[in-house]
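Got a predicted structure here, sequence first:
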Amino acid sequence: MGVTIHYRGTLDDIGQVEAMEDRVMDLVFSLGGRATIWRSYSAGGDPSRVVRGLIIDLEPGQDTFSLLVSPEGHLMPLFQIKDAESAPFDEPPYCFVKTQFGSVQGHVAIVHILDALGQQYCSNLTILDESEYHETRDIDKLAQKMRFLRTAISTMAEGLREHGLNKEAAEDPNILATRIERIARLVQQKLLAAPDPPDFPADADEVSEEDDGWREPSLEEEVKIMDELRRKNDLRCERMNRRIAEATASGLSVEEAFEVAMREEGFSIPNRDASDQSGEKPEIATSDEPWSESLPQHPFDSDGGLERGETHAAVEQAQAFLSTAIDLVDRASTRSSFASILTRASMDIVGGLVQATSDGMDNNLDRALAITQLKRALTGHAYARGALFGLRREEVITTAHSQELHQQLKPILTTIHELMEAAWA
């Protein structure tokens, strides 16, 4: 019992894998999800048997969405990576993604993404949607079926009422329709329209006409800038990881591969050979200069010590939950994608809280940085809760264990909200 989307197909041109990865990844990040570029190679050393593509966590509560591609160009599920590295499939395998513990718009987003992939990259793509949304585009029917399933699964019903992931059942249909329209627009823009040129680092010396009358950005503007920078950095990081993996597989050293990736992203690489041959040595400042007496003591001086604030209580709670999640995954012999989702989500909670609480909030820039990282922690929290529903549904954990883990997450969520309120105040 569930709501599952099944799909299979073969890329028309395997040479378009990178283009597909970049465009889908941009869309997923724009929708608030996560995407990881995958490269793995045959254990036997055959460079032609490379599995590539994307591993996507589109939203909390959903199963991991696989857009991995076999060496022959077939879309393939995560658990068949080793099989694909070893030998060709007899026929394109079926992939699937379970969506019943996510939101209605999350299910809709996957259907629209697959439709766009069928138009752009995979003309023989077959899609079977158990909710029938793919065939009918009936939002009301999809929402009704998802509500029914949440009520019908008796072992989960109490947990869903207490720790529900979303409130779409009670939302205004117009709000839901607006969200669906946004998904459709983003899919059109990111996957079906002409691709945007790549983002390269801006020249620090460039000043636009709008910058001539400089003013201090508002907090809302700073947050928007930080969110966009984080999205672009996430995209750039995945592209660089892809190039480094491919370059090292071709025989380059890690250092050489890193330089290749840096150049492709538009970064300049210092000429180390030229600086070594010049024989010039940088001047080292001494404390004998008259003006040096007015400088404050360096925090790393032997007598000064580096003062750090105490670890925030929420960070300690998040670290404890991360430790529990890692232990759970280590002990559970499961192929469930929810296990890896839980681990990554727990890391995002810790990372977001550590960075959000490491500095003060003395100005808008500090506050914007904190808000962006708190959003990261909040997203991780939602994914962790969604993963727990999936793990319980697949009987990887018991009802009692699930409730215990939810209780661990409760105070963390409260603190994230309090910190967010303080940052916006």
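Now that the structure is in, tell me what you want to look at.

For the rest of this, base every contact and every neighbour count on C-alpha atoms.
Will do.

can you tell me how far the nearest residue in space to Leu75 that is not next to it in sequence sits from Ala43?
Counting by C-alpha to C-alpha, 6 or more residues apart in numbering, Leu75 lies nearest to Val69, which is 4.6 Å off, once chain neighbours are set aside. Going from Val69 to Ala43 by C-alpha to C-alpha, to the nearest Å gives 17 Å.

So between those two, which is more surrounded?
Residue environment comparison for Val69 versus Ala43 gives the larger neighbour count to Val69, 26 against 11, counting by other C-alpha atoms under 10 Å.

re earlier: pretty sure the residue nearest to Leu75 contacts Gln80?
No: with contact defined as C-alpha atoms under 8 Å, Val69 does not count as touching Gln80 (10.6 Å).

next up, a second structure to put side by side with the first:
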Amino acid sequence: MGISIHYKGKLNNTTLLQSFIDEVEDISKDMNWDYNLFENDINLPNTSKIENGIISGHLPLRGISINIHPKAERLYFYFDKNGNLRNLISACLSKEDEIKPNSTSIKTQFAPIEIHITIINLLKYIKSKFISNLEVNDEGEFWETGDKLLLRQKFDYLNRALNKVAGLIDEMQIRYNETPDEILARLMEVLKRLNN
């Protein structure tokens, strides 16, 4: 639960990959954003796997991830050999060309609203220069509308809802020897009453 931005697309040309990485790295340096380069050989086969939440093996992706704000998730720009933006986990779980590239996401709910706007502006710049078919699904609707007031209302509404649920959880008294399933069942009943 939270306001997220989902994005997918393909580089206009695979020869733009290094230019894309270099430019986003330069922007990150100028903005004092923490970033990491992901520089695997995209022409080697995918031998990656996930065990206990850790990726091992070779994952044929290249790109950059950015930490724009400590209260937002990282912004990932990882590409396969065909220039498709790839979600790290789905790329790891799939073998070459088995599934269509899906969208990548970043949750911005807990960061200041200006961070959400900054990310949208960065994505618009990337669309204009590197990924002309970039598709963005902005749960805050700022991508589509540019309406900061609407974005603020969505942030505020979700924060109120999360605070209300957190308050209900705090008020629930866990009974001695109550199982997690029993706690969840009681919580679901409280939430149903809240919606009625």
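Ah, there it is. Just so we're clear, the structure is a prediction, and the values are computed from it rather than from any experiment.

Need the three-state assignment for the alignment partner in structure 1 of Glu73 of structure 2.
In structure 1, the residue equivalent to Glu73 of structure 2 is Asp63, according to TM-score structural alignment. Under DSSP: H, G, I helix; E, B strand; the rest coil, the three-state class of Asp63 of structure 1 is coil.

cool, and the one 4 residues further on?
Here Leu67 of structure 1 takes the strand state, with states given by three-state DSSP.

roughly how far out does the lengthiest helix in structure 2 sit from the chain middle?
Criterion DSSP state H: the longest helix present in structure 2 is helix 148-171. Taking the mean C-alpha point of helix 148-171 of structure 2 and that of its whole chain, the gap between them comes to 20 Å (C-alpha atoms, centre = their mean, to the nearest Å).

so how far is Ile416 of structure 1 from Ile371 of structure 1?
Noted for Ile371 of structure 1: a distance of 10 Å to Ile416 of structure 1, by C-alpha to C-alpha.

which of the two has more neighbours?
Ranked by neighbour count (other C-alpha under 10 Å), Ile371 of structure 1 and Ile416 place Ile371 first, with 27 against 22.

The more buried one is in contact with Leu353, isn't it?
No: counting by C-alpha under 8 Å, Ile371 of structure 1 does not reach Leu353; the two are 10.1 Å apart.

All the helices of structure 1, in order from the start?
In structure 1, the segments counted as helices under DSSP H are 17-30, 81-86, 104-120, 133-136, 139-152, 154-163, 173-187, 219-249, 254-264, 272-278, 313-331, 337-357, 364-393, 399-424.

show me the contacts for the match of Glu73 of structure 2.
Asp57, Val97, Lys98, Thr99, Ser337, Phe338, Gly390 (C-alpha atoms under 8 Å, 6 or more residues apart in numbering).

Is it possible to mark the buried ones in these?
Buried residues within these, defined by neighbour count using 16 or more other C-alpha atoms under 10 Å: Asp57, Val97, Lys98, Thr99, Ser337, Phe338, Gly390.

doesn't Cys95 make contact with His127 of structure 1?
Quick fix: residue 127 of structure 1 is Ile, not His. No: with contact defined as C-alpha under 8 Å, Ile127 of structure 1 does not reach Cys95; the gap is 9.6 Å.

which residues do those two both contact?
With the criterion set as C-alpha under 8 Å, 6+ apart, the overlap between the contacts of Ile127 of structure 1 and Cys95 is His6, Tyr7, Arg8.

Ala422 of structure 1 -> structure 2?
If you follow Ala422 of structure 1 across to structure 2 using TM-score structural alignment, you land on a gap.

whoops, Thr10 of structure 1 was the one
Thr10 of structure 1 maps onto Lys10 in structure 2, by TM-score structural alignment.

Look up the closest residue to that match, ignoring the ones flanking it.
The shortest distance from Lys10 of structure 2 to any residue other than its chain neighbours is 4.2 Å, reached at Asn84 (C-alpha to C-alpha, 6+ apart).

I'd like to know which elements the longest helix of structure 2 is packed against.
Identification of packing neighbours for helix 148-171 of structure 2 by 3 or more C-alpha pairs under 8 Å, 6 or more residues apart in numbering; DSSP states H and E yields helix 113-129, helix 142-145, helix 180-195.

possible to save those helices as TSV with distance to Lys164 of structure 2 and mean neighbour count?
Listed next are those as TSV, based on distance: least, C-alpha to C-alpha, whole Å; neighbours: other C-alpha atoms under 10 Å:
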stretch	distance to Lys164 of structure 2	mean neighbour count
helix 113-129	21	16
helix 142-145	25	16
helix 180-195	10	12
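
could I get these as JSON lines with distance to Ile21 of structure 2?
Formatted as JSON lines, the entries for these read as follows, by distance: least, C-alpha to C-alpha, whole Å:
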{"stretch": "helix 113-129", "distance to Ile21 of structure 2": "11"}
{"stretch": "helix 142-145", "distance to Ile21 of structure 2": "23"}
{"stretch": "helix 180-195", "distance to Ile21 of structure 2": "44"}
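
Which one of these lies nearest to Asp30 of structure 2?
Asp30 of structure 2 sits nearest to helix 113-129 of all these, at 13.2 Å, using C-alpha to C-alpha.

That closest one vs structure 1 - mean distance after superposition?
In the superposition with structure 1, the aligned residues lie an average of 1.0 Å away from helix 113-129 of structure 2, counting by mean C-alpha distance after the TM-score superposition for structure 1.

Tell me the residues of structure 1 aligned with that helix.
Helix 113-129 of structure 2 corresponds to residues 104-120 in structure 1, going by TM-score structural alignment.

Tell me who's in contact with the residue lying closest to Ala339 of structure 1 once chain neighbours are set aside.
Nearest in space to Ala339 of structure 1, with sequence neighbours left out and distances taken as C-alpha to C-alpha, 6+ apart, is Val329 at 5.9 Å. Each residue near Val329 of structure 1 by C-alpha under 8 Å, 6+ apart is listed here: Ala339, Ser340, Thr343.

just to revisit the earlier point, residues in contact with the longest helix of structure 2: which ones?
With contacts defined as C-alpha under 8 Å, 6+ apart, helix 148-171 of structure 2 is touched by Gly2, Ile3, Gln109, Ile113, Gly140, Glu141, Phe142, Leu187, Val190, Leu191.

quick one on the thing from earlier: the match of Glu73 of structure 2 and Val223 of structure 1, how far apart?
Applying C-alpha to C-alpha, one obtains 30 Å for the distance of Asp63 of structure 1 from Val223 of structure 1.
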